[in-house]
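Have a look; sequence and predicted model below, questions after that.
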Amino acid sequence: MKYIGLVIVALLIIGGLILWVRTLKARKSSRNVIQFEKAKNNMQMMQKCTYCKKINKITFYASANGTVVGVCKACKSKVNSEDMLPL
């Protein structure tokens, strides 16, 4: 009877350690997650317009030959006249 109690206590301790290690791993991986929308918005605000070189929110456009430009709202008319497609 004494040994059965020791075995049960040992199993409970081992089970507790396994759960503790799993929660530590889950916490570590949850800190590595970056919110996609937040990162995308920050990247757009940090870039310059291809035409006027002002730091602003930009939209990317591609021409027929494959060149990509980032354009702010003020310079959007230049892109429309060149028939570029938004990405």
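Now that the structure is in, tell me what you want to look at. Residues are numbered from 1 along each chain as shown.

Could you use CA atoms for every contact and neighbour count after this?
Noted.

Tell me, how many residues neighbour N42?
11 (other Cα atoms under 10 Å).

same check, this time on V71
25.

can you check the one 10 residues further on too?
The local packing count at S81 equals 8, with neighbours defined by other Cα under 10 Å.

quick one: it from V71, how far?
13 Å (Cα to Cα, to the nearest Å).

ok, then the element right after the longest helix along the chain?
Across the chain, the helix with the greatest residue count (assigned by DSSP state H) is helix 2-31. Proceeding N to C from helix 2-31, the next assigned helix or strand is helix 36-45, under DSSP states H and E.

Okay, buried residues for that following helix please.
Buried residues in helix 36-45, counted by 16 or more other Cα atoms under 10 Å: Q44.

So for the protein, the centremost residue is which one?
F36 (3.4 Å; Cα atoms, centre = their mean).

Is F60 within a helix or a strand, and which one?
strand 59-62.

let's bring in a second one:
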Amino acid sequence: MNELLIYILPGAAVLAGCLFYVRRKRTRRHSENVISMNAVSKKRNKKGQACSKCKQRGDLIFYANDAGIVRGLCKDCRKKAEVHEELYPV
């Protein structure tokens, strides 16, 4: 009986230590995947997004054409595109 305790107790202690180490490592990795939204909004360009056609940055209005392709167009490009194709607001 004593020999059984001599082998089982240290084995159980090693197993418990391994489980503790793995769980701690997993939670640490999960916390690295979480980012603050404040950092993302500061990095975002304040000038707006680039137009799909002329690539100028500014306020865009998003449209889809007959094929379902969504494009962000500025006011000038929108007027030109309305003449040539049917645009649907998204």
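On my side now, so go ahead. These figures come from a predicted structure and were not determined experimentally.

so what number do they get for TM-score?
Laid over one another, the chains give 0.54 as their TM-score (TM-score structural alignment, normalised by the length of the first structure), with 68 aligned residues with a Cα RMSD of 3.3 Å.

hmm, back to that, which part of the second structure matches the strand holding F60 of the first structure?
Matched against the second structure by TM-score structural alignment, strand 59-62 of the first structure falls on residues 49-52.

List the contacts of the matching stretch.
Around stretch 49-52 of the second structure, the neighbours that count as contacts under Cα atoms under 8 Å, 6 or more residues apart in numbering are Q56, R57, G58, D59, L60, R71, G72, L73, C74.

need these in JSON lines with secondary structure and distance to K42 of the second structure, can you?
Putting the contacts of stretch 49-52 of the second structure into JSON lines (DSSP: H, G, I helix; E, B strand; the rest coil; distance: Cα to Cα, whole Å) gives the following:
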{"residue": "Q56", "secondary structure": "coil", "distance to K42 of the second structure": "21"}
{"residue": "R57", "secondary structure": "strand", "distance to K42 of the second structure": "17"}
{"residue": "G58", "secondary structure": "strand", "distance to K42 of the second structure": "17"}
{"residue": "D59", "secondary structure": "coil", "distance to K42 of the second structure": "18"}
{"residue": "L60", "secondary structure": "coil", "distance to K42 of the second structure": "20"}
{"residue": "R71", "secondary structure": "strand", "distance to K42 of the second structure": "25"}
{"residue": "G72", "secondary structure": "strand", "distance to K42 of the second structure": "22"}
{"residue": "L73", "secondary structure": "strand", "distance to K42 of the second structure": "24"}
{"residue": "C74", "secondary structure": "coil", "distance to K42 of the second structure": "24"}
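
related to what we said a few turns ago, counting neighbours, which bits of the strand holding F60 of the first structure end up buried?
Of the residues in strand 59-62 of the first structure, those buried (16+ other Cα under 10 Å) are F60, Y61, A62.
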